[in-house]
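1. Build me a model:
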Amino acid sequence: TGSGKTTFLLVASLYMARRGKALLVFPTSALAYQAYKRLVDYAERVGSTAKIATYNSMLKQSEREAALAAVESGDFDILVITSAFLPKYFDRLARHKFAFIATDDVDSVLRATSKNIDRLLRLLGATDEVLKLAFDVIEAGKRRTKALLGGAEREAERAEEEARKLREELRRKAKELELGVFVASGALAKARRTSRLLLFRELLGFDVGGRAEGLRNVYDLYAKLEDPKAQVAALVKRLGKGGIIYVQDRELGRELAEYLKSQGIAAEHFLRPRKKALEAFEHGELDVLVGLASSRSALVRGIDLPHVIRYVVFVGVPKFKFRVRLEEFSVPAYLSFLYNIRVILPQELRFKADKLIAQLRRIAPYAAGLEKALRSQPSNSFEEYAVGVAKSAVEFVASLLSREDVRRAIESSTEVKLAYIGGQLYVLLPDVTTYIQGSGRTSRLYAGGLSRGLSVVLVDDEKVLAALRREMELRFDEARFEELPKADLDKILSEIDADRETIRRIMSGDFKPEELSSRDLMRSVLLVVESPTKAKTIASFFGRPNTLIVGGMPAYEVSTGDSMLTIVATMGHIFELPTSLR
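-> Next up is the predicted model:
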């Protein structure tokens, strides 16, 4: 988050719109609306005549109708939509071929249904014939793998030869179609490993995947939570405009927004996307927005205003809080719980926990679909499998908490808290993803580097904070939590405001490039080795690499921190080095 993905996609869409239609897909209406506004601004600055349209829930009904009419008639060059638009209005989209499609959050597109892969490829120009041929290549590859595992070498050779011939035919037909360009961007870039996912490799030459990169420049402060409303009001008056307040329930969010207004602070809740509130916040008419501390919240993942957002305040440590019931099941919560307690379990229980962790990781990319399947009935075999994993996880955790020895071990640990609330047993543990994404609204990549931000946690549970601190320090070397009263707020705010001023000047066009220190933030490095196996092994030293297919051969891309390393193979010796000069 905050690494410049969206800016790249917007600029790329303006460039590619000269070749044909471009489609940009965003996970939320708030992000789609902000991206649309930025894209219009960019187009005006560079003198582009591209017709830009958008469809999202933040538009008026008349505006949505006009957008649908534009899609129907093809009266657009660039279309900005949400991931929900893709399946709902695919028939209208399918009337057009797109030269460029980019997803700002590929996870939200692929998690909804793997059929979205087919839809994206059709919009890029793939035909039924080509898609069937690509599936045939994938199936031949599967037969080869199965034969190798079974020791049937001749069968494996036949399958390999079949796959080679099919792939040659596929590349010839795909070349004739002149397929468009697809960019898959996302904070996680994880998807359920289905046969359809391999279509990207066979037709477009890359695998959807990635590794976590730590980009963060945030001061983490904390103070004990005593009087939420009064404390937040005092903090906002001290910190000023450009704040986001995260709460853990909607009722408190609405009450807090009203209380802040009564204290002379311009505040509105953003518990759902609200166009007027977002625009007022961006223009400085509102001091703060109040939203939910949830990874699905519009304010956690659906707002990108680097020139405006200076700080965030969490009212309570962001946490998973659940009873061990199937109706409250959450893949991230149960994964986090089992990860944290496995070390304190007896060996036989640890084995079961590890097995469940592996199963939960497999269904994690399908978490949104799983929730629907749990509420109704599974619609396919994978949903049945996922529901079965969820039930097994709930039963296993319930059995753990029924054991006195395990409960004592958990209560004495620093990772997980058990608490009785209203006579009900709850599990409490930190929601690290929400904290990273929420606090990350304050720290974004721009031309001068990574902007400074501030995050303040009002602590309602010391044990959950301790677990959050430990998780953050494991993920980010520079993450250090400091007590709010001991922090030099004047110095922190001075750094934050200096970055915001620079960002505003860049956005307005007043900033001169020579004012920046002359150094590249990231270099591109090409490494050539002999064999693909060596290339992949070396790339793996730096983490999980991305894979591109270039000229039928794999190229592995991986970040080393200050460089983007691409490793390719020559497939043999180019020159033989003499062993002797005689």
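2. drop to CA atoms for contacts and neighbour counts, all remaining ones
-> OK.
3. Residue 443 against residue 450, yeah?
-> Yes. The pair residue 443 / residue 450 is scored as a contact, 6.3 Å apart, by CA atoms under 8 Å.
4. Between those two, which has more neighbouring residues?
-> The residue with more neighbours, out of residue 443 and residue 450, is residue 443; 29 against 18, by other CA atoms under 10 Å.
5. shared neighbours, residue 443 and residue 450?
-> Common contacts of residue 443 and residue 450 (CA atoms under 8 Å, 6 or more residues apart in numbering): 216, 217.
6. if I look at the closest residue in space to residue 126 that isn't next to it in sequence, how far off is residue 77?
-> Once flanking residues are discounted, residue 126 sits nearest to residue 179: 6.7 Å by CA to CA, 6 or more residues apart in numbering. Residue 179 is 17 Å from residue 77, where distance means CA to CA, to the nearest Å.
7. Another for comparison:
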Amino acid sequence: MSEQPHLVAVYEQLCPVCGQHLSTAEIDAHQCRTKNIPLNQPYHLEAFREFEAFFRQRTGFQLTPVQRYWSKKLLLGLSFTALAPTGVGKTLLGIAYSGFLAQRGKRSYLMVPNSVLLEQVAQRLQTCCPDVRLLAFRGRMKKAEKEAFFTALMQKDFDVLLTTTAFFSRHREKLVPLTMDHIFVDDVDAVLKTSRNVEWLLRLLGFSEEEVRSGQRHPEKQVGQIWVSSATANPGRKARLFTQLLNFSVGRMKQAIRNVVDIALPTEIPQPYDVLATILRQLPSGGLIFTTTEAEARQVEEQLVSQNISVAAVVSDLPAARRHGIIQQFQEGKIDFLVGVATPYGLLVRGIDMPLRILSAVFVGIPRRTVGVQDLETISPQFLVHLAGLFRNHPEISRLLPYLRRKEETRQAVREIIRSFFERQDFSFLAPGVLVEENRLVIPDVSTYLQASGRTSRMWKGHLTRGAAIVLDTPARLTAFAERAMLYGIPFQTAQSPADVDWDPLRKELVNTRLQAELGALPQLEPVLFVVESPTKARQISQFFG
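-> Predicted structure coming up:
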């Protein structure tokens, strides 16, 4: 009887050593035939032990389990999306890794969402890595300082470049002559708003213009690495270049890990300053107050100061030095509460990280966006997709939705259908959780709420602290907001008045979780290994997350 032929399976691009195809024969031999080294050798990293000691020495902290996982990927030279909730230590890891690379003669570029966080990162970097040559761009620089910055930039006289994402969008062409070994983007949404930004980022890593245009990488090409925070918005088409050239995708994350008590307090008063003051007197020092406009933020500041509450507004028309001074006073406990605006890229929504200082957030009005018939021609294509989704129960819009991103004529057809709803004042096809006020749609912005309230619940020494978020608005708006929030898995507690809230245990809990985090008495966030039966299924499942 003849022997059956031995079948060899080949798994495409899954060799952990060379990144090329992996055969069952190589698996049986535990050896990569391309480089002739054991398959498990890349994971026994001497560099990891060195970085672990460096991180502990420079920051005073041990790497958390999720930071250990990311560190190993970084030290393998991989590019990836850091898929995790806000406050788990991504920025601190980026700072420490940049300092570690600087000791090895490599350059890093740290990109943050705004000037407030830029100052915090600069201070942290200079504290834990004083030997690193930091080059940071600040909007309040004088002319001579800006000229000195660009001179140092062109002469490559730095180890770590630190800017906002807005700076990158404005000056990306000036950066192209540079090649970065490591790029960390702390707010990838802001970068992906402009498709061309992706191309320039790849050029900064060392890809040629031809490679970026074709989406094909030269097999032996050595380039830098990039890791980014998880996206909350839809990445544009150009984000596919990350997959084609660096083998990772910019995943989206639904905020699933947060430790916040969400409280809705209905009020019919348009400007509930007395109710707000009552709430703040019940909360411990260290909170954020969010309004819907900067004018309202100023009014809230004025009214609360008149009631002897320690509060200051952080708004865009303040000089940068004044804004930073107010935030510094807040951090030192000299100001009890800060007031800002609840917009997707507000100064206090994304740009402040104080796990031990920020315990609560109060929203004077639900975060929202309003749309009227006059706005239909000016809204972005991305927001038109979102708006059409709210009318998906309409049969024609439902039919056109899959083609909305591709064709302008489809977008125009959808605009005309939605325009007819406004003209007839017929919103019967509107999805739940959206209000109509004076023939304008009031669309709750739950994503901004999650970002803003997430300032109150952060990772500290690997532990998740407790936060509180209180929302004041009319009963109708709060009902709509709670409906939209449930789509994100966020349940609201409703109290009819501040007197109905049990403030004493809440205050103690907010303070005690921070004490417990300091002592290491809370459970840590850990990465989980998800094992499936085939590489194909693993690849498919990973695409859900990035």
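8. counterpart of residue 86 of the first structure in the second structure?
-> Under the alignment by TM-score structural alignment, residue 86 of the first structure pairs with residue 168 in the second structure.
9. Let me see the ranges of the strands in the stretch 101-250 of the first structure.
-> For the stretch 101-250 of the first structure, the strands defined by DSSP state E, counting those that start in this stretch occupy 181-184, 218-224, 243-247.
10. right, so the ones you listed: which one is the most enclosed?
-> Highest mean neighbour count of those: strand 243-247, a mean of 27 (counted as mean count of other CA atoms under 10 Å).
11. Show me what it is packed against.
-> Where contact means 3 or more CA pairs under 8 Å, 6 or more residues apart in numbering; DSSP states H and E, strand 243-247 of the first structure is packed against strand 288-292, strand 311-315.
12. just to revisit the earlier point, would TSV of the strands of the stretch 101-250 of the first structure with distance to residue 13 of the first structure be doable?
-> TSV is the format used below for these (distance: least, CA to CA, whole Å):
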stretch	distance to residue 13 of the first structure
strand 181-184	10
strand 218-224	31
strand 243-247	30
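13. quick one: which of those strands is nearest residue 412 of the first structure?
-> Evaluated with CA to CA, the strands of the stretch 101-250 of the first structure place strand 218-224 nearest to residue 412 of the first structure, the distance being 22.0 Å.
14. Where in the second structure does that closest one fall?
-> Aligning strand 218-224 of the first structure against the second structure (TM-score structural alignment) gives residues 260-266.
15. Quick one: average offset of that stretch versus the first structure, please.
-> Stretch 260-266 of the second structure differs from its equivalent in the first structure by a mean of 1.7 Å after superposition (mean CA distance after the TM-score superposition for the first structure).
16. And that stretch, how far out from the chain middle?
-> Centroid displacement of stretch 260-266 of the second structure relative to its chain, using CA atoms, centre = their mean, to the nearest Å, is 23 Å.
17. Just the helices from the stretch 151-300 of the first structure, written as ranges.
-> Ranges of helices within the stretch 151-300 of the first structure are 153-177, 199, 228-239, 250-262, 275-282, 298-301, based on DSSP state H, counting those that start in this stretch.
18. Most tightly packed of the ones you listed?
-> Among these, ranked by average contacts under mean count of other CA under 10 Å, first place goes to helix 298-301 (a mean of 23).
19. what packs against that helix?
-> strand 288-292, helix 432-439.
20. Give me the range in the second structure that it lines up against.
-> With TM-score structural alignment as the criterion, helix 298-301 of the first structure aligns to 347-350.
21. quick one: contacts of the matching stretch?
-> With CA under 8 Å, 6+ apart, stretch 347-350 of the second structure has contacts from 113-114, 116, 288, 314-316, 340-344, 448, 451-452, 455.
22. List buried residues within those.
-> Neighbour counting by 16 or more other CA atoms under 10 Å classes 113-114, 116, 288, 314-315, 340-344, 448, 451-452, 455 among the contacts of stretch 347-350 of the second structure as buried.
23. Alignment lookup: residue 144 of the first structure to the second structure.
-> Residue 144 of the first structure maps onto nothing in the second structure, by TM-score structural alignment.
24. can you tell me how far the spatially closest residue to residue 144 of the first structure that is not a sequence neighbour sits from residue 169 of the first structure?
-> Excluding the flanking residues, the one nearest residue 144 of the first structure by CA to CA, 6+ apart is residue 156, at 4.4 Å. Taking CA to CA as the measure, residue 156 of the first structure falls 20 Å from residue 169 of the first structure.
25. From the centroid of the second structure, which residue is nearest?
-> Nearest residue to the geometric centre of the second structure (CA atoms, centre = their mean): residue 187, 4.9 Å.
26. Under the alignment, what does that residue map to in the first structure?
-> Residue 187 of the second structure maps onto residue 105 in the first structure, by TM-score structural alignment.
27. what sits against that match?
-> By CA under 8 Å, 6+ apart, the residues touching residue 105 of the first structure are 25, 26, 27, 184, 185, 186, 187, 189.
28. tell me which of the residues you listed is nearest to residue 508 of the first structure?
-> Closest to residue 508 of the first structure out of these is residue 26 (24.8 Å), distances taken as CA to CA.
29. Can you tell me which of the helices and strands packed on helix 298-301 of the first structure is nearest to residue 235 of the first structure?
-> Residue 235 of the first structure lies closest, by CA to CA, to one member of these: strand 288-292, at 11.2 Å.
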